[in-house]
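> the following comprises the amino acid sequence and a computationally predicted model.
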Amino acid sequence: MEADTYDFGVAWEGLYGYSQALRAGDTLYISGQLSHDEAGVFLGAGDFAVQTSTTFANLDRVLKHYGAARTQIVETTVLVRDLRQHFDTLARLHREYFGEHRPTSTVMGVSDLALPDQLVEIGAVVRLDLRP
């Protein structure tokens, strides 16, 4: 089996040495996504809801590349600065993103993330062999 990787082409992929996603067989592992535009410019400084929505949009970009659907996501890992302050907003946006689909999810409060203004990061595991 060969691994297939996907990158956005943003600077930090090469600097840190990682891919946005790696497909191994029918499993897709998606790195923690964050709030940035297609050029890699960070968006939503100080606005947790904007950052979370943009982060989910970047997750959708990865899914689209692989022809996958949100309903094929089996697990999310969510890292949040100031979790107590942002949990209700996170819960609402996570529920809205997935609708009736309910993947497993681990939510962790963290003291810091990669970028100075970053408040949230969301990674996922996708099973491409599940019916969308």
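Okay, I see it.

> okay, CA-based contacts and neighbour counts for the rest of this
OK.

> first-to-last residue distance for stretch 69-76?
End-to-end span of stretch 69-76 (C-alpha to C-alpha, to the nearest Å): 14 Å.

> A further structure is provided below for comparison with the first:
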Amino acid sequence: MDDRNTMSNAHQVESFGVPWEESYGYVQAVKRGDTIYLSGQVAHNGTELVAPAPVNDAGLVTDFANTGEQLRQCYANAAELLQRFGASLDDVVEEVIYAVDVDAADAAAGPVRKEAYGRPDPQVASTMIGTPRLAFRELLVEVKFIARV
């Protein structure tokens, strides 16, 4: 592990190394004591967006059908980050889903969340919030997590 990502046993940070971390100025995850805070996870694999939504000339999303696929990638990215701390989605105690279209996100969230957490009744406090847009216009959802280990 690289020295800039580990400050001490009580404080550890992790990043993906994507350009927007540096341009915006943040890390993907911070561990303080027994709590891991994950920044909002979006649907990307490296620098490529996963299942980007189509947008019109005005930059508005024209189809929300990729919401489930994007949500699935958010959980995959969170799982990868948590693993770096020796944790998993089983350790998540709270999540907040930010959705450009709440109806589409609500329809996708149940099945995707149950699959991600590996149980029919995920043991996590969950909130969904509608938002007019996210960091990239092609994004439909973003999920923020807090885990305890």
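Right, received. Where do you want to start? Values in this document were obtained by computation on a predicted structure and should not be read as measured data.

> quick check: TM-score for this pair?
TM-score of the superposed chains, computed with TM-score structural alignment, normalised by the length of the first structure, equals 0.90; 127 aligned residues with a C-alpha RMSD of 1.3 Å.

> whatever residue of the second structure lines up with Thr77 of the first structure - nearest residue in space that isn't next to it in sequence?
Aligned counterpart of Thr77 of the first structure in the second structure: Val96 (TM-score structural alignment). In this structure, Val96 of the second structure finds its nearest non-sequential neighbour in Thr127, 4.8 Å apart by C-alpha to C-alpha, 6 or more residues apart in numbering.

> now the aligned residue in the first structure for Asp34 of the second structure: closest residue in space that isn't a chain neighbour?
Using TM-score structural alignment, the equivalent of Asp34 of the second structure in the first structure is Asp26. Nearest non-adjacent residue to Asp26 of the first structure, counting by C-alpha to C-alpha, 6+ apart: Leu128, 5.0 Å away.

> give me the neighbour count for the one you found.
For Leu128 of the first structure, the count of nearby residues is 21 (other C-alpha atoms under 10 Å).

> same check, this time on Pro116 of the first structure
Counted with other C-alpha under 10 Å, the neighbours of Pro116 of the first structure add up to 8.

> just say helix, strand or coil for it.
Here Pro116 of the first structure is coil, with the state taken from DSSP: H, G, I helix; E, B strand; the rest coil.

> what lines up with it in the second structure?
Using TM-score structural alignment as the criterion, Pro116 of the first structure maps onto Arg137 of the second structure.

> how far away is its match from Val42 of the second structure?
12 Å.

> circling back: in terms of contact, does the residue nearest to Val96 of the second structure touch Ile97 like I think?
Yes: the pair Thr127 of the second structure / Ile97 is scored as a contact, 6.2 Å apart, by C-alpha atoms under 8 Å.

> so which bit of the second structure is the top helix by length along the first structure matched to?
For the first structure, the longest helix by residue count, based on DSSP state H, is helix 48-65. The alignment of helix 48-65 of the first structure onto the second structure (TM-score structural alignment) covers residues 67-84.

> compared with the first structure, how much does that stretch deviate?
Superposing on the first structure places stretch 67-84 of the second structure at an average distance of 0.9 Å from its equivalents, by mean C-alpha distance after the TM-score superposition for the first structure.
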